[in-house]
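Chemist: Here is the input, now give the coordinates:
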Amino acid sequence: MPKTLPAIDVSAPICCAPVSAAPMSDDAALEVALRLKALADPVRIKLMSILLTAGDGEVCTCDLAVAVGLAESTVSHHLGQLKKAGMVEPTRRGMNVYYQPRADALDALRLVLDPNCCR
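Modeler: Here you go, the predicted model:
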């Protein structure tokens, strides 16, 4: 049975120094690793890609399921893992749940991994 991700505070993006700045503390390394682990799945990467390129900024779970060719329950599981890691934010409207990416969390993760990236 796969391990579940430990609970982490996702109210703010990663707030630690870049990995190249100095050896990381155990807590900071865990925080980064949990987010990377949540992204380390081809379906989740594809879901993030769809969400990041969505014109209106949010996409219904039902539409995401069609886009990746999986059952809505499976897509909901993947989105739940991304939500636990602070990568996406859901909004419920009636029976549907719409997701949008948390760009601030992704930018913070990028900066932690390589502060000189994309300048």
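
Chemist: use CA for all of it now, contacts and neighbours both
Modeler: Will do.

Chemist: residues near residue 46, how many?
Modeler: Residue 46: 15 surrounding residues under other C-alpha atoms under 10 Å.

Chemist: So which residues make contact with the helix or strand hosting it?
Modeler: Per DSSP states H and E: residue 46 is located in helix 42-53. Contacts with helix 42-53, where a contact means C-alpha atoms under 8 Å, 6 or more residues apart in numbering, come from 38-39, 57-59, 64, 68, 78-79, 82, 99-101.

Chemist: Can you show me the strands along the chain?
Modeler: 59-60, 88-93, 96-101 (DSSP state E).

Chemist: and for comparison, fold this next one:
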Amino acid sequence: MTPTTTDAPDCTKAAALLHAVADPARLAVIRRLADSPACVCDLQEQVPIALSLLSYHLKVLRAADLVTSRRRGRWIDYALTSDALERLHAALPAPPTHHPGRTAGGGASEVATPQQYTAACPPQCADQIQ
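Modeler: Got it, this is the predicted structure:
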């Protein structure tokens, strides 16, 4: 299936979501919270950065609707949203069944042309690649 220019909003949303986890500290938080919810003090043990910086990264993850927070006295507990991992997975492309320039056995056949790679790109992207 070839994406069309109407897919651009989906790509924008996916890029924003992936950007939110494209930091080692934020990815570490996501990995930790995938196991179970955690108090900020527990997260700080797993992600050894200053508390103010950890708070910033948690704010980014909350803004992306990947993490929820709940105050418990002086502490704040964090958890992944119920669909966080599903949305992250959906933001990534599905593995291709055939890759241009490769044979079924994985070896190189002929060199793929830019047109083969850009066939799935919207016209405005394809023009920039060629």
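
Chemist: Quantify their similarity with the TM-score.
Modeler: Overlay of the two chains. TM-score (TM-score structural alignment, normalised by the length of the first structure): 0.68; 94 aligned residues with a C-alpha RMSD of 2.0 Å.

Chemist: In a markdown table, list the contacts of helix 42-53 of the first structure along with neighbour count and distance to residue 32 of the first structure.
Modeler: Output for the contacts of helix 42-53 of the first structure, formatted as a markdown table (neighbours: other C-alpha atoms under 10 Å; distance: C-alpha to C-alpha, whole Å):
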| residue | neighbour count | distance to residue 32 of the first structure |
| --- | --- | --- |
| 38 | 21 | 10 |
| 39 | 20 | 11 |
| 57 | 13 | 25 |
| 58 | 20 | 25 |
| 59 | 21 | 26 |
| 64 | 22 | 26 |
| 68 | 15 | 26 |
| 78 | 18 | 18 |
| 79 | 24 | 18 |
| 82 | 23 | 13 |
| 99 | 22 | 22 |
| 100 | 20 | 21 |
| 101 | 25 | 17 |
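
Chemist: got the residues you listed as TSV, with distance to residue 23 of the first structure columns?
Modeler: As requested, the contacts of helix 42-53 of the first structure are exported to TSV (distance: C-alpha to C-alpha, whole Å):
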residue	distance to residue 23 of the first structure
38	23
39	23
57	36
58	37
59	39
64	39
68	38
78	31
79	31
82	26
99	35
100	33
101	29
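
Chemist: What's residue 25 of the first structure aligned with over in the second structure?
Modeler: Counting by TM-score structural alignment, residue 25 of the first structure corresponds to residue 7 in the second structure.
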